[in-house]
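**Q** Output the structure for:
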Amino acid sequence: MRALLVVNPNATTTTERGRDILVRALRSQVDLEVAYTQRKGHGVELARDAARDGFDLVVTLGGDGTVNEAVNGLMTFDAGAAEGRAQERPALAVVPGGSTNVFARALGLPSDWAEGTGAILEALRDRRERIIGLGRADDRYFTFCAGMGLDAEVVRRVDQARHKGSTSTPWLYFRAIAQQYVTTNRRVPLLTLELPGEPARSGLTWMLVQNTAPWTYIGERPVDPNPRASFDTGLDVLGLLQMQVGSTARTMAQLARGSDPKGKQVLRMHDLAGFTLTAAKPIAFQVDGEYLGECDKLDFASVPGALRVVC
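**A** Modelled structure (predicted):
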């Protein structure tokens, strides 16, 4: 089996020694090549080239951003390949190396890179894999979530802080949430949700889209606003219809406690095949915790049977 290991050298929880151990362990089972990402988007290119060159497996060592880039490379290497035909592209294996590792943990893998390596090696020995569905926002695929509005602005603030030397911690995210909430104009509805054959839902100030559960973690605690979301179903959404101080604080507290968000301002939908989000003006958006800029329209789709995952 030919495999490419895509390594993010800046991954939060790994060291050079740990990477060497991983490489030796993988080479005991597969014909391995190693490539290091050098810039944003490089993981897409590496995974796409591996698929075109006939590799059987792409392994990532990094956080959710590294995984997302590899997934997009695998999904776009052949413009003529059908989205839902997972057998037409290499399998993916994920060794957690980031601060949160939502995708790996959603698959049931350990959050520690060493334990995760052991789980992947066992799965390779047993030839154990799973076919999962993905989400897509325009031409960008995502594994567990996408968002327009509040969460994307928080991700942007966290990215800016990390570029200035801050460490990715739950406290950094809490601080970014508080700062963003204070500066957001809560009186201006921005988003409209359009479903085929249904009246449009307007007046939304934030929209979270999940391809699986949970949405994220606070330390070891999962944050699970749409607990029925699954790799095996369509997309789930959570939207806020307004951002008044009391109602929004109550919703955020419900999320932090791990309980289902409730209230007149909360819009939730399950197992959607596709929909469109439009904004009155360009608004921040993110996929899998990666800030991608601003836009005023996104077409979302569920892509079932998209990818083989070793787990």
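**Q** Please count neighbours and contacts with C-alpha atoms only from this point.
**A** Noted.
**Q** Give me the three-state assignment for the residue lying closest to Val155 once chain neighbours are set aside.
**A** In this structure, Val155 finds its nearest non-sequential neighbour in Tyr291, 6.0 Å apart by C-alpha to C-alpha, 6 or more residues apart in numbering. Per DSSP: H, G, I helix; E, B strand; the rest coil, the local secondary structure of Tyr291 is strand.
**Q** neighbours around Tyr291, how many?
**A** 22 (other C-alpha atoms under 10 Å).
**Q** now Leu298
**A** Using other C-alpha under 10 Å, Leu298 has 17 neighbouring residues.
**Q** Please apply the same query to Asp139.
**A** Burial of Asp139 is recorded as 12 neighbouring residues (other C-alpha under 10 Å).
**Q** hang on, the earlier thing: and the residue nearest to Val155, how far is that from Met252?
**A** To Met252, Tyr291 is 21 Å away according to C-alpha to C-alpha, to the nearest Å.
**Q** Next, the structure of the following sequence, for comparison with the previous one:
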Amino acid sequence: MSQRPHIRFIVNPVSGPKSRVDVAARIQLHLDHARYSHDIVYTTHAGHAPELARQAAQEGCAVVVAVGGDGTVNEVARGLLHSQTALAILPKGSGNGLARHLQIPLKLDAALRLINQGSTMLIDSGNINGHAFFTTAGIGFDAYISSVFAGNRKRGLQTYVELVLKEVRTYKHLPVKVSINGNTIATDCFVMAFANAAQYGNNAYIAPMADIRDGLLDVCLVRQLDIRKALNLSYCMLTKQLAHPGSAEYFKTTDVVIETEEPMMYHADGEYVGKSSAFKVYLEPLSLKVVAPLT
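**A** Below you'll find the model as predicted:
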């Protein structure tokens, strides 16, 4: 490997609406080659990116760049947890939740120029039932939508919104028992979101007060949802406000345990994971090094 710090780009070739962009050409044009050496590898299947990222960290790469959407970013980040190798992002997805939270430019050329600056910081990561996440995880309706969205050929914000509007009318809340901050709450649950970062993506803020470096999860609980509450919650998510107390409840914690009477779906960073009737969600403080603007 070169004496210059080495950057490995991990590209998901089918990610996002901008999949026709010639990423290699943009890297060649905008990366500072006097400062960094680099190579490019491509994922071939789901679950490939964590393997590639772990290998890059073991080889001593200074930076590994996730080129893709939120799913690709999650996979690459999982492979870099607790390592000295920094995660950088070239956003090519439809949501770009972590990139938006970290104020990484959404245009590839500008994101590459940020990488050239070499500014890094440590951020927290979350874990739900052994699966790492970096923006949000959740159980209930948002996980259900993730499962439906994953099987849809059409991607993007419009498709996601259409699915939400279609499915919200028939999705039913379920009883859960939540252990949080020394208290146990027996309640109905339409959705429970665990936020490390403030937003899902597309500037939809589920937990506008969330700080990705404070060592705490921001938990948003929606017990039941009717039209009035749905409108209030949607408006607040799009305007970066806390929802009215009657629409949602917020908690800050390091960990939470949930038991359900029947298996519930769950997601991590918008990617459907599966079903479970028991959940342990916790935070790992300052466990991932990232390339981001210094603020």
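**Q** circling back to that earlier point, tell me if I'm right that the residue nearest to Val155 of structure 1 and Val154 touch.
**A** No: applying C-alpha atoms under 8 Å as the test, Tyr291 of structure 1 and Val154 come out as separate, 9.0 Å apart.
**Q** re earlier: what's the residue nearest to Val155 of structure 1 aligned with over in structure 2?
**A** Counting by TM-score structural alignment, Tyr291 of structure 1 corresponds to Tyr272 in structure 2.
**Q** So its match versus Leu106 of structure 2, what's the distance?
**A** 24 Å.
**Q** before we move on, what about Gln199 of structure 2?
**A** On the measure of C-alpha to C-alpha, Gln199 of structure 2 and Leu106 of structure 2 end up 15 Å apart.
**Q** Residue in structure 2 paired with Ala200 of structure 1?
**A** Matched by TM-score structural alignment, Ala200 of structure 1 corresponds to Ile185 in structure 2.
**Q** Sorry, wrong one. I was asking about Asp20 of structure 1.
**A** Match for Asp20 of structure 1 (TM-score structural alignment): Ala25.
**Q** tally of neighbours for that match?
**A** The local packing of Ala25 of structure 2 (other C-alpha under 10 Å) involves 9 other residues.
**Q** Would you state the helices of the stretch 101-250 of structure 1 in chain order?
**A** In the stretch 101-250 of structure 1, the helices defined using DSSP state H, counting those that start in this stretch lie at 102-106, 113-125, 150-163, 170-183, 245-257.
**Q** Same list (those) but as CSV, adding mean neighbour count and distance to Val59 of structure 1.
**A** Shown next, in CSV, are the helices of the stretch 101-250 of structure 1 (neighbours: other C-alpha atoms under 10 Å; distance: least, C-alpha to C-alpha, whole Å):
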stretch, mean neighbour count, distance to Val59 of structure 1
helix 102-106, 23, 12
helix 113-125, 18, 9
helix 150-163, 20, 25
helix 170-183, 14, 27
helix 245-257, 15, 32
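**Q** Which of these sits closest to Arg27 of structure 1?
**A** Nearest of the helices of the stretch 101-250 of structure 1 to Arg27 of structure 1, taken as C-alpha to C-alpha: helix 113-125 at 10.3 Å.
**Q** Please name every helix or strand in contact with the closest one.
**A** Counting contacts by 3 or more C-alpha pairs under 8 Å, 6 or more residues apart in numbering; DSSP states H and E, helix 113-125 of structure 1 packs against helix 16-27, strand 91-96, strand 290-310.
**Q** which one of the ones you listed is the most hemmed in?
**A** Compared across those, strand 91-96 shows the largest average neighbour count, a mean of 27 (mean count of other C-alpha atoms under 10 Å).
**Q** What span of structure 2 is that one aligned with?
**A** Using TM-score structural alignment, strand 91-96 of structure 1 corresponds to residues 86-91 of structure 2.
**Q** mean shift of the matching stretch relative to structure 1?
**A** Once fitted to structure 1, stretch 86-91 of structure 2 is off its aligned match by 1.1 Å on average (mean C-alpha distance after the TM-score superposition for structure 1).
**Q** centre of the chain versus that stretch, how much separation?
**A** 13 Å (C-alpha atoms, centre = their mean, to the nearest Å).
**Q** List of residues touching it?
**A** 62-69, 73, 76-77, 80, 99, 104, 106-108, 111-112, 115, 120, 288-292 (C-alpha atoms under 8 Å, 6 or more residues apart in numbering).
**Q** switch to 6 Å and redo it
**A** Stretch 86-91 of structure 2 is contacted from outside by Val63, Val64, Val65, Ala66, Val67, Gly68, Leu106, Leu108, Ala111, Lys289, Val290, Val291, using C-alpha atoms under 6 Å, 6 or more residues apart in numbering.
**Q** still on that earlier bit, how about the residue nearest to the match of Ala200 of structure 1 when sequence neighbours are not counted, what does it touch?
**A** Nearest residue to Ile185 of structure 2, sequence neighbours excluded (C-alpha to C-alpha, 6+ apart): Val178, at 5.0 Å. Contacts for Val178 of structure 2 were tallied using C-alpha under 6 Å, 6+ apart; they are Thr184, Ile185, Val257, Ile258.
**Q** And Val178 of structure 2, how far from Met209 of structure 2?
**A** From Val178 of structure 2 across to Met209 of structure 2, the span is 21 Å (C-alpha to C-alpha).
**Q** Please apply the same query to Gly156 of structure 2.
**A** Per C-alpha to C-alpha, Gly156 of structure 2 is found 26 Å from Met209 of structure 2.
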